[in-house]
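**Q** got a structure for you, letters missing:
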């Protein structure tokens, strides 16, 4: 794990070398000060014949210059270290976000949104100290310790040996605390993620509405408060552990000079200046050594956070561009869709079983069946959001796995049961499908979807904010705006996944009227559990428990008296049919 964390800095090897050089220069200037101090004592204050004021002044100037230079170099080194840390952090955050974009839908259906947000934002922010401060601090302390040890040996190898022998005790204390801190930090991160989940679930528009409808605000407050108190307790434990280590190391370092004095008295004592310089340098050894040990604790504790990040980065996308994948030529796409012997399993359960069907170019096709029959999964396979476990899905006779994902995605316009709208303007939501769309193209798409007149009545027209998840629009208006977005890029294939099933009868009629003129000239696949809404389809495919059990036109399937007829007779009539000519006033 530590090697993997350090590998994040590999692209910045040149900057690391520069920082290390500056640290070495700063450490060299710092270690020169005790030698200047020795000269001031032995040759300036205690010189035969009395103090030498001129020499003392010169040595004072040299000491001030060395200290100022070391301080200036330290500021430059800190700037470079912080910049490098932020670059590492930004790259890690962006890589994680980009990687999540490529993970299969099954990952997102099985993971809470708040948990994902906690890792992308909270966990990456937690490692900021490691990237921006901990690793540079490790370098600085290692260089300082090595330089100081060399100077101590130069002053008195015997006393240097005594000082170095004190370090194992500090190392033992650090190792004990490090193990404790790592467990606590991991628990802190889990608690923060849980708080993020609670906030995301209960502070959304739907969460607030649900709590008020059922009078459960107090329940949410208690749940959040319990987790908040747990987090506070964990953070106290982490703070106490760090302080305990600091106190133990401080006590050890305070005793160290006395040990040196004792060792000096047992043999031939050094000069007063040498002894003073040695104890000054000893502080420069023990202080960075103690900091290095504390940094080691922080680094080891931070590995718990890195493990959470790397856990996501180690997940492999299930749908990737294969070797030799080519971009689909939009101008050459006819829109023929075929599934041959397709089986798809999720969690060991077969959602689709040996499905074979064909949709001709420009055809209006429908997939019907009860909930759980595999309808939406079939649509996802057509768009290559999943790959089949067995069989093949083709577009115009080409296996979709031989087409690049980006070029394939550009061929589809999709409208789902719950339209996804961002808290942004109408124009921004529309341009999500076509970033370079002009104002004229936006208006044309909205007119085609029968939503333009409503948009222009909004306070700022196309620059009006739609609210969280489109909360400022009705269900039918949100759906028609989603239709406008889907057709903005004039896709050759249009997929409607339960696009009207959640609407009331009037909203459903309006959406169907918006859809009807958009279907000719493009292949359309409608997914629904209500067969009465797709009576005008050119072909209807009936799924039952993942198998294709019937196919044909509405009248043909009704006459058979099979599964389709059973679905039609079971469900009440609600409105018109998608693709049907709307009734006059």
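**A** Structure received. Please read these numbers as outputs of a predicted model, since none were measured by experiment.

**Q** rest of the way, CA atoms for contacts and neighbours
**A** Noted.

**Q** Does residue 299 touch residue 134 like I think?
**A** Yes - judged on Cα atoms under 8 Å, residue 299 makes contact with residue 134 at a distance of 6.9 Å.

**Q** Alongside the first one, take a look at this:
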């Protein structure tokens, strides 16, 4: 029988378990459940229509009906076992009827085999439906989240996104394979068992109405105690896992060593581990009490039945076989009743799960692809860029850019300088359309960026920033992200242009060298040059350089700058400069202050003008890059 104790997993509170091993119908009497306050809060904030959920499963309606039918058939077939046992005890054995005994014994095996086979088929069909729906929902959610703007990921914890994409959607399968199937199974079993009990003995069935309710109440009472303890333990475990993730990552270890917090972190971890000792002890003791309680319940119910069967007023001439069969049915009805008592909680948990998934699917992307993108040949793009009265503000706050008018002729090099917070990096982020202007527009060859298909724009505009990102894979796989069809010869040419081919060739595994998490096996300058090689493979007509050398030493900077200069040849280049030493060769120099252009011209012209740029040079200012 499927376990009905499906509960959604929340990254905010840690895993919510069903009560630990031994819980659930058919495994000790069923775990009691309580509605999680977080689920209620989630549903209030983002209600879910049942029709929206059923629409997910409507393509698999036939399979689901078949699953429910199989569950019902298995439950009914399973009820034949007590009647077969009654015939063995009352007829076959006393009369020494070997033929009848053989048929009845074979019937017991056949019933067990039939229910087992039906159970396998039911599980296969339910799991297949759940996996298909989960696959569809998972890919939809992943694709939809990719459309969200950078600001969404800035204000949303990465763990929360991962939890909804993995834990919540994986838990969604439980709605099919656990919750829905267990409700059907428990309901069918409980009704069929009750009918069979009445058929066997109406008087003992009436007695069961008195015996079962207190037994169920006692079981739930003890189960709830363990549930609370288990929830506390899971929350503490979640906190410990967070400490492990943060404290033992490359960045976390580096931070702890540089700040000297290793002893403090170890103390926090020890404290958390110590709390788990007490919680585990209480959990095990509560579990033992629960098992003891259930043992008493399951011993007391048959004892009462046997006692009633021995009294003239209630025996009603009952045979031994009937008594054994009735006792078996009495024990079988307890579990599905416990499972049905949890239906309300299961429903709320399942709805909260879907609410969390739909909440993300309902997010409206701030940057949308054009419904009718402009038709253009990327290979023929000249790369003439214009900023026309561009303004921008983050989340409706104060303006970061205002009234920006810039012309970047095709193949020219424009550098943007200014103090920290002047809007330089924001200006650079608008060109690859990481953000959209709040006002005005940006064009390439006269076409508004918002009218260019995202795939085309990513091929036209390349970005090399200070914060490079390398995936945890080989050098080859990192480069092939830019051009999946590139051969090794093309890769080596790109590495050579990026001034790093000799270093890679000297490595034992060369292109198959693993770069490590976020590229940490390589120095900052080496990571930059690998990123440049990747951009070279992309061969963009427009290039945005968001000061890729500002955090490097002089020797490494010279190598990276040479690679950048080679990369910029023949391309329209916009350099966001935090070091004034990198802008001397630019065709056009733009000075930003408080989000507005205050000066523009060639470097020589601005020096001669003795204005803001000259003042920056005189001060020797090299502002530290920061988000504008």
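**A** Now that the structure is in, tell me what you want to look at. Predicted, not measured: the structure shown is a model, and the values here were computed from it.

**Q** TM-score for these two?
**A** Once superposed, the chains reach a TM-score of 0.83 (TM-score structural alignment, normalised by the length of structure 1), with 571 aligned residues with a Cα RMSD of 3.9 Å.

**Q** Residue 402 of structure 2: what's it in contact with?
**A** Contacts for residue 402 of structure 2 (Cα atoms under 8 Å, 6 or more residues apart in numbering) come out as 389, 390, 391, 392, 595, 596.

**Q** again, only using 7 Å
**A** With Cα atoms under 7 Å, 6 or more residues apart in numbering as the criterion, the residues that contact residue 402 of structure 2 are 390, 391, 392, 595, 596.

**Q** What segments of structure 2 are strands?
**A** Under the criterion DSSP state E, structure 2 contains strands at 385-393, 399-408, 413-417, 439-444, 447-448, 461-465, 542-546, 572-576, 588-593, 596-601.

**Q** Comparing the first one with structure 1, how large is the average distance?
**A** Spelled out, that is strand 385-393 of structure 2. Superposing on structure 1 and averaging over aligned pairs (mean Cα distance after the TM-score superposition for structure 1), strand 385-393 of structure 2 comes out at 2.6 Å.

**Q** Where does that strand end up in structure 1?
**A** Strand 385-393 of structure 2 corresponds to residues 337-345 in structure 1, going by TM-score structural alignment.

**Q** nearest to residue 122 of structure 2, of the contacts of residue 402 of structure 2?
**A** residue 392 (56.4 Å; Cα to Cα).

**Q** Residue 267 of structure 2 corresponds to which position in structure 1?
**A** Using TM-score structural alignment, residue 267 of structure 2 lines up with residue 222 in structure 1.

**Q** now swap in residue 154 of structure 2 and tell me
**A** Residue 154 of structure 2 maps onto residue 109 in structure 1, by TM-score structural alignment.

**Q** Mind jotting down where the helices sit in the stretch 251-400 of structure 1?
**A** 272-313, 375-382 (DSSP state H, counting those that start in this stretch).

**Q** ok, now the stretch 51-200 of structure 2?
**A** Using DSSP H, counting those that start in this stretch, helices in the stretch 51-200 of structure 2 cover 61-78, 80-87, 98-146, 150-155, 158-163, 169-174, 181-200.

**Q** which of these sits most buried?
**A** Counting by mean count of other Cα atoms under 10 Å, helix 169-174 has the highest mean neighbour count of those, with a mean of 23.

**Q** gap between it and the chain center?
**A** Centroid separation for helix 169-174 of structure 2 versus its chain: 11 Å, with Cα atoms, centre = their mean, to the nearest Å.

**Q** That one against structure 1, how far on average?
**A** Taken against structure 1, helix 169-174 of structure 2 registers an average deviation of 6.0 Å after superposition, with mean Cα distance after the TM-score superposition for structure 1.
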